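[1] Got a predicted model here, sequence first, then my questions.
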Amino acid sequence: MMSLLRRGNKSAGIAAIVNLIISLIKGAAFMLTGNVAMFAETMHSLGDAANQLFVFVGSALSKKRPNDRYPNGFGRVVNLVLLFAVIIVGIMSYEAIKEGIHHILQPTESKGIWISISVLTAAVILEAFVMFKAMKEVIHETNAEAKGLSIIPKSFANLSKAKPATKLVFMEDLVATLGGVIAIIGILLSFYVGFHAAEGIASVIIGVMMFYVVGRVFLDNAKGVLGEADDELEAKIAAFIFTNEDIKDIKTLFAMKEGEDYHIEMKLEIDPSISVSRAINIKKSIEQHIQNMPGVTDVIIEFEEDDQIATWEKVNSTPIG
């Protein structure tokens, strides 16, 4: 079991530990100050910690080897775990919004401003550190090239191609960092301007941002559970296949994303005049090339005799290297 857990998403594991520590510190600060923006941030960090723990365990379990009962493996486990995890974030979001609205309607002056500001500033720095680690993970998973500060824009540009667990950690830490800044602004407005409802407004904004993460994660992982096809990968594979002159057409081609991995299936039409040994060599060559792609776990290829009817359009495709 421990060897399996070591294969869990590292960004999620680090984020879970950091957010648990942050949530405990924020919770203590809320008890001392009664600050509603601090309450929202406590709920946020606690939800993120629990969420990211589920993500870490789920990403590890998804790497379990197939067995007789589950011959297709456990790749989609991470999607199922993430769907469950968003429920936790949703509950925390609701609590943050509810408390924020209550404070807007009945604003009260909180105390211990510098305790709140100090805790939130430290939390923002830690969250930013974890987010930068997630950015580097995005760069690594998508095979992008970036160093130093160029990692920041590159990670945003390639986020959609990252693994589900890494995407979740990235979005949660982005919202957590922005939420900390918003909470600080709300507290400062309350203390220096006397606009006490600002803390409640900050709490509502933080809750709404959390709901945004819930929505994004739910939609992304619902697709993963159902087995979403990757159109871009299919086009690249098709372009490579057509570099072989003996392949006359592609009858079907599916690049299905199962959790963090890809399952590739295809039915190809070949020149009926080629020998069996030549067909076997072509199949092995295609399998080997695609198996070397990051994330691909298995490739299934079937051959049919060319029916002289074009099925696959050879457009907008770039061969894979």
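    Okay, I see it. Numbers count the residues shown, from 1 in each chain.
[2] contacts, neighbours, all on C-alpha from now
    Noted.
[3] Leu82 and Gly75: what is the separation?
    13 Å (C-alpha to C-alpha, to the nearest Å).
[4] How about Ala123?
    Counting by C-alpha to C-alpha - Ala123 and Gly75 are separated by 34 Å.
[5] ok, Ala183 - how many residues close by?
    Residues near Ala183, counting by other C-alpha atoms under 10 Å, number 30.
[6] What of Ala16?
    Counted with other C-alpha under 10 Å, Ala16 comes out at 26.
[7] looking at it, it is touching Gln52, isn't it?
    Yes. Between Ala16 and Gln52 there is a contact at 5.1 Å, judged by C-alpha atoms under 8 Å.
[8] right, and Leu189 touches Ile201 too?
    No. Contact status for Leu189 versus Ile201: not in contact, 10.9 Å apart, counting by C-alpha under 8 Å.
[9] Between those two, which is the more surrounded one?
    Each of Leu189 and Ile201 has its neighbours counted (other C-alpha under 10 Å); Ile201 has more, 22 against 16.
[10] need the contact list for that one.
    Ile201 makes contact with 100-101, 104, 186 under the criterion C-alpha atoms under 8 Å, 6 or more residues apart in numbering.
[11] Now name the helix or strand holding it.
    Mapping Ile201 onto the secondary structure by DSSP states H and E places it in helix 197-226.
[12] Following element in sequence after that helix, please.
    Per DSSP H and E, the first helix or strand lying C-terminal to helix 197-226 is strand 228-229.
[13] centre of the chain versus that following strand, how much separation?
    16 Å (C-alpha atoms, centre = their mean, to the nearest Å).
[14] With stretch 262-271 instead?
    29 Å.
[15] What are the contacting residues of it?
    With C-alpha under 8 Å, 6+ apart, stretch 262-271 has contacts from 246-257, 295-307.
[16] List only buried entries from those.
    246-251, 253-257, 295-297, 299, 303, 306 (16 or more other C-alpha atoms under 10 Å).
[17] any idea how far the residue nearest to Ile87 when sequence neighbours are not counted is from Leu178?
    What sits nearest to Ile87 in space, not counting adjacent residues and going by C-alpha to C-alpha, 6 or more residues apart in numbering, is Val214, at 7.8 Å. In this view, Val214 and Leu178 are 16 Å apart by C-alpha to C-alpha.
[18] Next up, the contacts around the closest residue to Phe191 other than its chain neighbours.
    Excluding the flanking residues, the one nearest Phe191 by C-alpha to C-alpha, 6+ apart is Ile113, at 7.4 Å. By C-alpha under 8 Å, 6+ apart, Ile113 lies in contact with 33, 187, 191.
[19] how close does the last one sit to Thr33?
    Using C-alpha to C-alpha, one obtains 13 Å as the distance from Phe191 to Thr33.
[20] Pretty sure Leu226 is one of the things Asn79 touches, is it not?
    No. Counting by C-alpha under 8 Å, Asn79 does not reach Leu226; the two are 9.5 Å apart.
[21] And here is the other one:
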Amino acid sequence: MSANGGTKAIVAALLANVGIAVTKFIAFLLSGSSSMLAEAVHSVADSGNQGLLLLGGKRAKRAATPEHPFGYGRERYIYAFIVSIVLFSIGGLFALYEAWHKFHDPHGITEWQWLPVAVLLAAIMMESFSFRTAIKESNHIRGNQSWVRFIRRAKAPELPVVLLEDFGALVGLVFALFGVAMTLITGDGEWDAAGTAMIGILLVVIAVVLAVETKSLLLGEGAEASDLAAIERAVTDGPEVERIIHMKTLYLGPEELMVAAKIAVPEWESAHDLARGINVVEARIRAAVPIARVIYLEPDVYSAAAAEAGTGAAADTAVGQDASGETAQRSGG
């Protein structure tokens, strides 16, 4: 659901930004407003970003290979991180440069004076439609989370990226409208420069937020607390497992979770019975958390003494140590 919703929101944002970019460039060429130029470049950067997100989603669907045995799901995070770099460099830094240039050479808007206002109002309407689509699609998976928590904790990067981009675009349009309107009222081009600077600062802040959140996904995040609790219940909710010795989870992609655990099991009469019990536990995990698609369970025998020592090892740890020590001695000899 998140992937389909993300694609729909991306396409809506792409169509809106392409149309907006064209009208903003026309308004800039006719009026000479620096705010319009900054907003036009911002829309071009956003359009490129949506193209990157669509490309990342497509490449992430490739099948696993021997070189990449866990597939390409995390490629969506890479492209989302590239989006933050593009937004920072092309959108934010260009707007700040244009503001600096306009402050040093301020001039009013003398031709087609009200065209920028008309274009900005039309752009606000189109961006509002795109933002509404992103909000609607996000609500399908957001649940009761606040918007801040949703953006920080979402594992599928597309919707948070589009949400922040659309929000930044709407606020940026308001800044541009303020700068242009004040320039028209006062005849002072410094207001236009101020609006451009506000747009640049806004884009830099949004880009930094995106970079920080996407970096966390690239480094690797574990399951949410609710999913982690559900997995733990699924593992221990049966006679096949006595307890979890230790467990780790990792998102291989937005819709694929890996679960690796060492579990304490009772004594089984045969290896066949042990394997059957592990299969039952794996089925319970997938039923509880469907995105847990890659599961590795290592059966072991729990040792309270080892647990108190902080090793989390099983009762036969000493045997393993003896064997490794003996091997090392033979190698030394």
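    The structure has been received and is ready for your questions. This is a predicted model, so every value here is computed, not measured.
[22] TM-score for this pair?
    Laid over one another, the chains give 0.83 as their TM-score (TM-score structural alignment, normalised by the length of structure 1), with 301 aligned residues with a C-alpha RMSD of 2.9 Å.
[23] Surely Leu61 of structure 1 touches Leu80?
    No. Using C-alpha under 8 Å, Leu61 of structure 1 is not in contact with Leu80; the gap is 11.1 Å.
[24] now the helices: where do they sit in the stretch 101-250 of structure 2?
    In the stretch 101-250 of structure 2, the helices defined using DSSP state H, counting those that start in this stretch lie at 115-142, 147-153, 158-186, 190-219, 225-236.
[25] what's the mean gap between the fourth one and the aligned bit of structure 1?
    To tie it back to what came earlier, the one meant is helix 190-219 of structure 2. Comparison of helix 190-219 of structure 2 with structure 1 after fitting gives an average deviation of 1.7 Å (mean C-alpha distance after the TM-score superposition for structure 1).
[26] For the aligned partner of Ala176 of structure 1 in structure 2, grab the count of nearby residues.
    When structure 2 is aligned by TM-score structural alignment, the residue opposite Ala176 of structure 1 is Ala169. Residues lying near Ala169 of structure 2 (other C-alpha under 10 Å) number 25.
[27] need the contact list for Glu232 of structure 2.
    Ile244.
[28] Just tell me what Val214 of structure 1 corresponds to in structure 2.
    Residue pairing (TM-score structural alignment): Val214 of structure 1 is matched to Ala207 of structure 2.
[29] so what's its match up against?
    84-85, 87-88 are the contacts of Ala207 of structure 2 under C-alpha under 8 Å, 6+ apart.
[30] Would you mind reformatting the residues you listed (as TSV) and adding columns for secondary structure and neighbour count while you're at it?
    Listed next are these as TSV, based on DSSP: H, G, I helix; E, B strand; the rest coil; neighbours: other C-alpha atoms under 10 Å:
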residue	secondary structure	neighbour count
Ser84	helix	25
Ile85	helix	19
Leu87	helix	29
Phe88	helix	25
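[31] ok, back up a step: tell me which of the contacts of Ile113 of structure 1 you also see in structure 2.
    When the contacts of Ile113 of structure 1 are mapped onto structure 2 and checked using both residues aligned by TM-score structural alignment, their matches' C-alpha atoms under 8 Å, the preserved contacts are 33, 191.
[32] of the contacts of Ile113 of structure 1, closest to Pro153 of structure 1?
    Using C-alpha to C-alpha, Ile187 comes nearest to Pro153 of structure 1 of these, at 30.2 Å.
[33] Next one: the counterpart of that closest one in structure 2 from Thr196 of structure 2, what distance?
    Mapped onto structure 2 by TM-score structural alignment, Ile187 of structure 1 lines up with Val180. Separation of Val180 of structure 2 from Thr196 of structure 2 (C-alpha to C-alpha): 10 Å.
[34] between the two, which one's more packed in?
    Ranked by neighbour count (other C-alpha under 10 Å), Val180 of structure 2 and Thr196 place Thr196 first, with 35 against 32.
[35] That one against Leu177, yeah?
    No. Contact criterion C-alpha under 8 Å: Thr196 of structure 2 and Leu177 do not qualify, at 10.1 Å.
[36] who's in contact with stretch 64-79 of structure 1?
    Taking C-alpha under 8 Å, 6+ apart as the rule, stretch 64-79 of structure 1 contacts 4, 55, 58-59, 61-63, 164-165, 221-222, 224-225, 258-261.
[37] Of those, grab the buried ones for ChimeraX.
    Remark: buried members of these, expressed as a ChimeraX selection using 16+ other C-alpha under 10 Å:
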select :55,58,59,61,62,63,164,165,221,224,225,258,259,260,261
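[38] ok, how many other residues are close to Pro66 of structure 1?
    Residues near Pro66 of structure 1, counting by other C-alpha under 10 Å, number 13.
[39] Now check structure 2 for the residue matching it.
    Under the alignment defined by TM-score structural alignment, Pro66 of structure 1 is paired with Ala64 of structure 2.
[40] Could you look up the SS state of the residue of structure 1 most remote from its centre?
    Computed with C-alpha atoms, centre = their mean, the residue of structure 1 farthest from its C-alpha average is Ser273, at 47.3 Å. State at Ser273 of structure 1, reduced to three classes by DSSP: H, G, I helix; E, B strand; the rest coil: coil.
[41] measure it to Glu245 of structure 1 for me?
    13 Å.
[42] same thing with Ser3 of structure 1?
    45 Å.
[43] for Ser275 of structure 1, same thing?
    Using C-alpha to C-alpha, Ser275 of structure 1 is found at 14 Å from Glu245 of structure 1.
[44] which residues are contacting stretch 117-127 of structure 2?
    13, 16-17, 20, 23-24, 27, 166, 169-170, 173, 176-177, 180-181.
[45] Kindly report the same for stretch 155-162 of structure 1.
    Contact partners of stretch 155-162 of structure 1, identified using C-alpha under 8 Å, 6+ apart, comprise 135-136, 138-139, 141-142, 144, 167.
[46] out of the residues you listed, what pair is the most spread apart?
    Most distant of the contacts of stretch 155-162 of structure 1, by C-alpha to C-alpha, are Ala144 and Lys167, 15.3 Å apart.
[47] Looking at those two, which one has more neighbours?
    Lys167 (23 against 14).
[48] Can you find the partner of the more buried one in structure 2?
    Checking with TM-score structural alignment, Lys167 of structure 1 has Pro160 as its match.
[49] Can you give me the distance of the nearest residue to its match once chain neighbours are set aside to Ile141 of structure 2?
    Of all residues not flanking Pro160 of structure 2 in the chain, Ile151 sits nearest, at 5.1 Å (C-alpha to C-alpha, 6+ apart). Per C-alpha to C-alpha, Ile151 of structure 2 is found 12 Å from Ile141 of structure 2.
[50] cool, and Gly108 of structure 2?
    Gly108 of structure 2 sits at a distance of 47 Å from Ile141 of structure 2 (criterion: C-alpha to C-alpha).
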